[in-house]
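Q: I would like to see how this sequence folds:
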Amino acid sequence: MAQGIFGGMTNYDDQSLEDILTDLRHWVDYTKEIKNFIEQGTKTLKESGYWNRVPFNFQTILISSIKTQQTFLHDFKLIMNAIQNERLSSREVELMKRIGLNAEDYNVQYGKSYKEDSDWKDYGNKDFKVVENLYADGRDYFITIQDASNISTRLSDYFNPISHSVNQSVHQLISGNNNIVAGYNNGTMNKTEINVNDFSNEVDSALEKIKSIEEVSPALKDHIMEVLKESKEAVLQDNLEAQSISKTKMKSFLIGAGANAINLVHLLGTYSSIASYFEL
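A: Sure, this is the predicted structure:
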């Protein structure tokens, strides 16, 4: 289908999986094109010496966006394969949602880092024109990809809650006073011991600290706080299926996390029970 003219506002509610695949194929080509464009642009600026005049924060956004686009390509492939093989699961839905949230975050950071200082801008200079194009085209790309969040909502209507994977590793949680919960699946079982009260308290503490982090967009903070709350509830209720889903969401977040999400990862890693639960 053709996306709407406003980034992040395309309605996919009446679109089929084939319609979604059409957009994803276009996004794969678009991602490869813009990734190469940014790589060549930064190379040109470094060779001319103008790169040193570009503010550090905008340099960081440009470099990290290349890595993020490579991750997007990996995730798009996973999602497209799942759709084509009729094996959509919560993993693909969550990956698509994360792509949309990361795109939203990069859209904000592109504007913020490029506009925070104007002393370096040399209008009319051919090298500065390269920077202008990197900003405009790079930001337009992420504005377009914001629609991934809307696609994820539509994909959730199709996903199969029954896993098609067999003989896979299952990470079981042992909770309570040394009570071992029963597991299922014919794969390898890895048991992780955590104390339920410790985990609950650590989640509460982490939620408060996440609120005070200023370097991360509200969308990213809201998402990871939601995952933590779901994880806490799943542990308190000894709900193995919910635990598995929450861990998958966290792994998807880490796979697609943009540069500005690293502070969240570092914070969670300081909590032993949380780190053990999510295998950080």
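
Q: going forward, measure contacts between C-alpha atoms and count neighbours the same way
A: OK.

Q: show me where this protein has strands.
A: Secondary structure of the chain by DSSP state E: the strands cover 170-174, 189-193.

Q: and those, which is most packed in?
A: strand 170-174 (a mean of 20; mean count of other Cα atoms under 10 Å).

Q: what about it, distance to the chain center?
A: Chain-centre distance of strand 170-174: 24 Å, with Cα atoms, centre = their mean, to the nearest Å.

Q: Return the list of helices and strands in contact with that strand.
A: strand 189-193, helix 240-256 (3 or more Cα pairs under 8 Å, 6 or more residues apart in numbering; DSSP states H and E).

Q: thinking again about what came up before, now the strands of the chain as CSV including distance to Asn85?
A: Shown next, in CSV, are the strands of the chain (distance: least, Cα to Cα, whole Å):
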stretch, distance to Asn85
strand 170-174, 23
strand 189-193, 27
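
Q: here's the other one to compare against:
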Amino acid sequence: MAQGIMGGMTNYEDQSIRDILEDIKGWVSYTEEIKSLTETGIDILKNNGYWSNIPYNFRATLLSSIKCQNTFLNDLQLVINAIEQDRLSLREVNIIKRIGKNAIEYNTEYGKSYKEESRWKKYGNKDFQVAENLYAKGRDYFVTMQDASNISGRLPDYINTNPHSVNQTIYQTINGNGNMVAGNNSGTMNKIEINESQFSNDIESAVENLKSRQDIDDQLRKYITEILEESKSAVQQGDLDAQANSKIKMKSFLMGAGANATNLVNLLGSYFSIASYFQF
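A: The predicted model follows:
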């Protein structure tokens, strides 16, 4: 990796986009490693009855860091895809900047929540050593991820200013069984009926189908499954804002999925209600 010796202090001004891509891919592996370590450590502490001895704020920090790392994994994959496809945009710059900001906040929170109480610390106790290791490894991780802030200052140099053709569609949805989805595409208005029950069944079938596909990356599979579940819930609840948001997320996701987008569209497009909802 091209990172500096001191975590969060790497100078990316003289590094190429390939150097940066190497670091970001390394962050994905590092994030998966620390996330697994944290989850395993928490399970050990719970099984041994020591989890309740740990102050609430530090427990909350550990648990929320896992959610943060899941977000990092999704966001980092979007940035990797954009770089590899030469489609880097301001969106990816902002994503990296946000990762750096969150890392700085978690670095501070780890120190604050771990050190605010001392009575629970039993040096030499094997369970305390597990908790102490979670603190040390977790904080080191977020210190390293602070480098994302430094990368965000370099990435704008690599933004691709050439326009990419995007098929823009405007949606309007009327909810309930027999939903009517209206799409305006290049001046052509069409209406397709969406049955709530059929849509839910198709979502469930598509999610199961995704699990068996070996040609789709695990992180992409996980993220698109989340979008499909959100879409199903939005339609069931008749939430227009949530429906619009799920469609925007799907479009953004497929734009960043690179070569995998074709496989995903072909799979989801085989379900009429899903294809109609997302206007594939």
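
Q: And the TM-score between these chains?
A: The TM-score (TM-score structural alignment, normalised by the length of structure 1) is 0.60; 177 aligned residues with a Cα RMSD of 2.3 Å.

Q: winner for burial among the helices and strands packed on strand 170-174 of structure 1?
A: helix 240-256 comes out most buried of those by mean count of other Cα under 10 Å, with a mean of 19.

Q: Taking strand 170-174 as reference, get the angle to that helix.
A: Helix 240-256 of structure 1 and strand 170-174 meet at an angle of 120 degrees, taking axes from the mean of the first three to the mean of the last three Cα atoms, to 10 degrees as the criterion.

Q: now what about helix 240-256 of structure 1, what contacts it?
A: 68, 71-72, 90-91, 94-95, 98-99, 102, 171-173, 183, 224, 227-228, 230-231, 234-235, 265, 277-278 (Cα atoms under 8 Å, 6 or more residues apart in numbering).

Q: Going by neighbour count, list what's buried in stretch 86-94 of structure 1.
A: Judged by neighbour count using 16 or more other Cα atoms under 10 Å, the buried positions of stretch 86-94 of structure 1 are 87-94.

Q: now these as JSON lines including distance to Ile63 of structure 1?
A: Shown next, in JSON lines, are the buried residues of stretch 86-94 of structure 1 (distance: Cα to Cα, whole Å):
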{"residue": "Arg87", "distance to Ile63 of structure 1": "34"}
{"residue": "Leu88", "distance to Ile63 of structure 1": "32"}
{"residue": "Ser89", "distance to Ile63 of structure 1": "32"}
{"residue": "Ser90", "distance to Ile63 of structure 1": "30"}
{"residue": "Arg91", "distance to Ile63 of structure 1": "27"}
{"residue": "Glu92", "distance to Ile63 of structure 1": "26"}
{"residue": "Val93", "distance to Ile63 of structure 1": "27"}
{"residue": "Glu94", "distance to Ile63 of structure 1": "25"}
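
Q: can you count the residues close to the closest residue in space to Lys211 of structure 1 that isn't next to it in sequence?
A: Spatial nearest neighbour of Lys211 of structure 1, excluding adjacent residues (Cα to Cα, 6 or more residues apart in numbering): Lys221 at 7.3 Å. Neighbourhood size, Lys221 of structure 1 [other Cα atoms under 10 Å]: 18.

Q: Map Lys221 of structure 1 across to structure 2 for me.
A: Aligning on TM-score structural alignment leaves Lys221 of structure 1 without a counterpart in structure 2.

Q: wouldn't Lys221 of structure 1 be in contact with Ile210 here?
A: Yes: using Cα atoms under 8 Å, Lys221 of structure 1 is in contact with Ile210, at 6.7 Å.

Q: Which residue comes closest to Leu45 of structure 1 once chain neighbours are left out?
A: Using Cα to Cα, 6+ apart and skipping the chain neighbours, the partner closest in space to Leu45 of structure 1 is Trp51 (4.8 Å).

Q: ok, now which ones touch the most centrally placed residue in structure 2?
A: With distances taken as Cα atoms, centre = their mean, the residue of structure 2 nearest its centroid is Asn74 (2.4 Å). By Cα under 8 Å, 6+ apart, Asn74 of structure 2 lies in contact with 219-220, 223.

Q: Output those in TSV, with neighbour count appended to each entry.
A: Putting those into TSV (neighbours: other Cα atoms under 10 Å) gives the following:
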residue	neighbour count
Gln219	13
Leu220	19
Tyr223	18
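
Q: Tell me which of the residues you listed fall in helices.
A: 219-220, 223 (DSSP state H).

Q: Counting neighbours, what do you get for Tyr56 of structure 2?
A: Residues near Tyr56 of structure 2, counting by other Cα under 10 Å, number 12.

Q: Please apply the same query to the one 10 residues further on.
A: Neighbours of Ile66 of structure 2 under the rule other Cα under 10 Å: 19.

Q: Do I have it right that it meets Leu37?
A: No: Ile66 of structure 2 is beyond contact range of Leu37, at 10.0 Å (criterion: Cα under 8 Å).

Q: Give me the residues contacting stretch 122-134 of structure 2.
A: 37-38, 41, 45, 48, 50, 121.

Q: same check, this time on stretch 153-172 of structure 1
A: In this structure, residues lying in contact with stretch 153-172 of structure 1 by Cα under 8 Å, 6+ apart are 12-13, 15, 17, 87-90, 93, 97, 181, 183, 185-192, 240, 244.

Q: Try it again at 6 Å.
A: Residues outside stretch 153-172 of structure 1 that contact it (Cα atoms under 6 Å, 6 or more residues apart in numbering): 13, 88-89, 186-191.

Q: Out of those, which comes closest to Gly4 of structure 1?
A: Asp13 (13.2 Å; Cα to Cα).

Q: From Ala103 of structure 1, how far out is that closest one?
A: Asp13 of structure 1 is 20 Å from Ala103 of structure 1, where distance means Cα to Cα, to the nearest Å.

Q: Counting neighbours, go ahead and name the busier of the two.
A: Shown here are Asp13 of structure 1 and Ala103; by other Cα under 10 Å, Ala103 has more neighbours (28 against 12).

Q: residues touching the more buried one, list them.
A: With contact taken as Cα under 6 Å, 6+ apart, Ala103 of structure 1 is in contact with 142, 145-146.
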